[in-house]
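Trainee: coords below, sequence missing:
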């Protein structure tokens, strides 16, 4: 995938890191908790107009498209057991971010919202008919309310799939499986989203599955790495504008980020990460794969012990 939104980065402050053809743009706080970011393939980097870290729960990028720019907002919402004050603060911050962005530019809000979306008829215009759960929890109600006020839909609950491809989270014991990662889309571009489903075969060493969205937009021609046709010189294109200068500066910054040979090598240098940790991580991943293939009680018990 060209652009991947990730949560629970757990890095302090904000910054960027380049490795193996990808650039990680991350936003964190003062502590090693929460954290959000974007992993961007090199062939998409030139279409990133800007990256804006907001907090350890929210960040966004502005993406240059063919006819307009679009914003991707990455979120990590508080869990269901957190107090209403903490939850309300998150949605107030998210609302403030949305209100500061240009109204004319479409937005996609995605991430881990810890929200179960049910099948209540009153919410159908916003959630569709394909959610995994029957009853909406408190986080789900807050997410639906936010989407409705912003004239957005929760796009992933509109696509029919097997339940295993709707699940985005599996507990360490393998007993609890939820759909709590979502993607909110402006109503005006909802038809651009062709499909959303979880990718069980993609291991991210996490209790969450990777969620893949297929979006068909008119992206700038810079996105196409190998252009087969040479365009005629257009004098108007040669005229420098402020926006183009800014975009070029961003592209240069992304190219100049220090190249790291391997992120795993960097992490392994940490004192807490040794061969024993690596072996335990691999054993847990094997146990997790067994549960996905055969969710027997023995396999679930084995995963819970890892």
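Mentor: That came in fine, so what should we check first? Just so it is clear, the model here is predicted, and its values are computed rather than measured.
Trainee: from now on I want contacts and neighbour counts done on CA atoms only, so please keep to that.
Mentor: Noted.
Trainee: shouldn't residue 94 be in contact with residue 74?
Mentor: No - Residue 94 is beyond contact range of residue 74, at 9.9 Å (criterion: Cα atoms under 8 Å).
Trainee: give me the common contacts of these two.
Mentor: In terms of Cα atoms under 8 Å, 6 or more residues apart in numbering, residue 94 and residue 74 are both contacted by the residues residue 58.
Trainee: how about the strands of the stretch 51-200 of the chain, start to end?
Mentor: 58-64, 69-76, 107-112, 152-154, 169-170, 177-178, 181-186, 193-199 (DSSP state E, counting those that start in this stretch).
Trainee: is it possible to get TSV of those strands that adds mean neighbour count?
Mentor: Output for the strands of the stretch 51-200 of the chain, formatted as TSV (neighbours: other Cα atoms under 10 Å):
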stretch	mean neighbour count
strand 58-64	23
strand 69-76	23
strand 107-112	22
strand 152-154	25
strand 169-170	20
strand 177-178	18
strand 181-186	24
strand 193-199	19
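Trainee: quick check: which of these is nearest to residue 121?
Mentor: Nearest to residue 121, of all the strands of the stretch 51-200 of the chain, is strand 152-154, at 14.5 Å by Cα to Cα.
Trainee: who does that closest one touch, helix- and strand-wise?
Mentor: Counting contacts by 3 or more Cα pairs under 8 Å, 6 or more residues apart in numbering; DSSP states H and E, strand 152-154 packs against helix 124-127, helix 138-149, strand 181-186.
Trainee: relative to residue 20, which of the ones you listed is closest?
Mentor: Nearest of the helices and strands packed on strand 152-154 to residue 20, taken as Cα to Cα: strand 181-186 at 26.9 Å.
Trainee: helices and strands around that closest one, which ones?
Mentor: Checking 3+ Cα pairs under 8 Å, 6+ apart, strand 181-186 ends up next to strand 107-112, strand 152-154.
Trainee: residues in contact with it?
Mentor: So strand 181-186 is contacted by 106-115, 147, 150-156, 168-169, 211 (Cα under 8 Å, 6+ apart).
Trainee: got the angle between it and helix 138-149?
Mentor: 10 degrees (axes from the mean of the first three to the mean of the last three Cα atoms, to 10 degrees).
Trainee: residue 17 versus residue 266, what's the distance?
Mentor: Residue 266 is 11 Å from residue 17, where distance means Cα to Cα, to the nearest Å.
Trainee: who's more crowded, those two?
Mentor: Using other Cα atoms under 10 Å, the more surrounded residue of residue 266 and residue 17 is residue 17, with 16 against 10.
Trainee: try this one next to it:
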């Protein structure tokens, strides 16, 4: 949350039994799950200074009585919120919202799906009767960025998580594109020795590039820009964030290396034996990757569960 500068995060499939909240620093984790002790379903949110309701329809195949009960409860809770507050509904509604023209004012025209399913129609009906708009289907994006759920086999993709907000505040929800811009260390910029080295490097870069006769103004600008970017690398902020796929260890690297060797051998000589060997090493490598990833996820879940049961156990001990 600190890295992306957000004040609230909605959580789905928390899978914690019961309900409650955890505190860490200036954040609070609210969660709600089953009362039968099973680690299934469940929702929650991490919040700083505001509060929001987060609820989940368990399945698109749930019976109509359950869905009716859900929206009755949601409507009752929603009506308790004062009208002078910014009312937002966020979460996994298992609702596929379409692009029907008749609902255009409420849903926009940028949904991943063409037609609304039953849960989608229920969500649209709730939004329209409560003066809300579904903002998650209002932004023009590539299909890959619209999907919020992917089946385990990776074949089925859907947009079922949505954000609803009062229509008078619809412009308050904006599309955020995350990128990896280079960050500079301010303290390094203030260091006179490092600044002196930067000036020398920049001067050398410009002298080296200026040997080529360049008449075009755009080419001249690119030379200056690239020289500045290259010279300023000494000011780069060291990446202290956790490495992506921290579970990727020496065992994984060895398996991937063997798979790469078998693949090259098969390409050079596509004989039945080499093809069979590649398929074999590929299956072994995929199996090892799954094992290491699941082991790391299991360890992380255990640490989170320890913190949930023991408030003295700091969330800082949990790997990101």
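Mentor: Perfect, thanks for sending it. This is a predicted model, so every value here is computed, not measured.
Trainee: can you pull the TM-score for these?
Mentor: Once superposed, chain against chain, the TM-score is 0.54 (TM-score structural alignment, normalised by the length of the first structure); 182 aligned residues with a Cα RMSD of 2.7 Å.
Trainee: about what we covered before: winner for burial among the helices and strands packed on strand 152-154 of the first structure?
Mentor: Among those, ranked by average contacts under mean count of other Cα atoms under 10 Å, first place goes to strand 181-186 (a mean of 24).
Trainee: buried sites along stretch 296-313 of the second structure?
Mentor: Neighbour-count burial for stretch 296-313 of the second structure flags 296, 300, 303-304, 306-308 (criterion: 16 or more other Cα atoms under 10 Å).
Trainee: circling back to that earlier point, as JSON lines, the strands of the stretch 51-200 of the first structure with distance to residue 132 of the first structure would be great.
Mentor: As requested, these are exported to JSON lines (distance: least, Cα to Cα, whole Å):
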{"stretch": "strand 58-64", "distance to residue 132 of the first structure": "26"}
{"stretch": "strand 69-76", "distance to residue 132 of the first structure": "20"}
{"stretch": "strand 107-112", "distance to residue 132 of the first structure": "16"}
{"stretch": "strand 152-154", "distance to residue 132 of the first structure": "13"}
{"stretch": "strand 169-170", "distance to residue 132 of the first structure": "12"}
{"stretch": "strand 177-178", "distance to residue 132 of the first structure": "8"}
{"stretch": "strand 181-186", "distance to residue 132 of the first structure": "12"}
{"stretch": "strand 193-199", "distance to residue 132 of the first structure": "12"}
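Trainee: what's the closest of these to residue 129 of the first structure?
Mentor: strand 152-154 (10.9 Å).
Trainee: measure residue 35 of the first structure to residue 157 of the first structure for me?
Mentor: In terms of Cα to Cα, residue 35 of the first structure sits 25 Å off from residue 157 of the first structure.
Trainee: what does residue 194 of the first structure correspond to in the second structure?
Mentor: Structural alignment (TM-score structural alignment) places residue 194 of the first structure against residue 174 in the second structure.
Trainee: quick check: that match vs residue 159 of the second structure, distance?
Mentor: In terms of Cα to Cα, residue 174 of the second structure sits 18 Å off from residue 159 of the second structure.
Trainee: residue ranges of the helices in the stretch 151-300 of the second structure, please?
Mentor: 186-190, 192-209, 217-231, 250-268, 272-309 (DSSP state H, counting those that start in this stretch).
Trainee: same question for the stretch 1-150 of the first structure.
Mentor: Counting by DSSP H, counting those that start in this stretch, the stretch 1-150 of the first structure has helices at residues 42-45, 84-100, 124-127, 138-149.
Trainee: in JSON lines, list those along with distance to residue 173 of the first structure.
Mentor: Below are those laid out as JSON lines (distance: least, Cα to Cα, whole Å):
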{"stretch": "helix 42-45", "distance to residue 173 of the first structure": "37"}
{"stretch": "helix 84-100", "distance to residue 173 of the first structure": "27"}
{"stretch": "helix 124-127", "distance to residue 173 of the first structure": "29"}
{"stretch": "helix 138-149", "distance to residue 173 of the first structure": "23"}
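Trainee: which of these sits closest to residue 25 of the first structure?
Mentor: If you check each of the helices of the stretch 1-150 of the first structure against residue 25 of the first structure by Cα to Cα, helix 42-45 wins as the nearest, at 11.0 Å.
Trainee: which elements pack onto that closest one?
Mentor: Contact here means 3+ Cα pairs under 8 Å, 6+ apart; on that basis helix 42-45 of the first structure packs against strand 22-27.
Trainee: identify the residues contacting the strand it packs on?
Mentor: 9, 11-18, 35-42, 45, 51, 53-59, 254.
Trainee: same question for stretch 297-306 of the first structure.
Mentor: 172-175, 280, 283-284, 287-288, 290-291.
Trainee: give the buried residues for it.
Mentor: Neighbour-count burial for stretch 297-306 of the first structure [16+ other Cα under 10 Å]: 299-304.
Trainee: check contacts around residue 177 of the second structure.
Mentor: Residues counted as contacts of residue 177 of the second structure (Cα under 8 Å, 6+ apart): none.
Trainee: measure the match of residue 194 of the first structure to residue 262 of the second structure for me?
Mentor: Using Cα to Cα, we find residue 174 of the second structure at a distance of 48 Å from residue 262 of the second structure.
Trainee: counterpart of residue 31 of the second structure in the first structure?
Mentor: For residue 31 of the second structure, the aligned position in the first structure is residue 26, judged by TM-score structural alignment.
Trainee: for residue 108 of the second structure, same thing?
Mentor: By TM-score structural alignment, residue 108 of the second structure lines up with residue 128.
Trainee: and the helix or strand where residue 264 of the first structure lies, how far out from the chain middle?
Mentor: Per DSSP states H and E, residue 264 of the first structure falls inside helix 263-268. Put simply, helix 263-268 of the first structure sits 22 Å off its chain's centre (Cα atoms, centre = their mean, to the nearest Å).
Trainee: what span of the second structure lines up against it?
Mentor: Taking TM-score structural alignment, helix 263-268 of the first structure hits no residues over in the second structure.
Trainee: and residue 56 of the second structure, what pairs with it in the first structure?
Mentor: So residue 56 of the second structure corresponds to residue 76, using TM-score structural alignment.
Trainee: how much space separates its match from residue 245 of the first structure?
Mentor: 32 Å.
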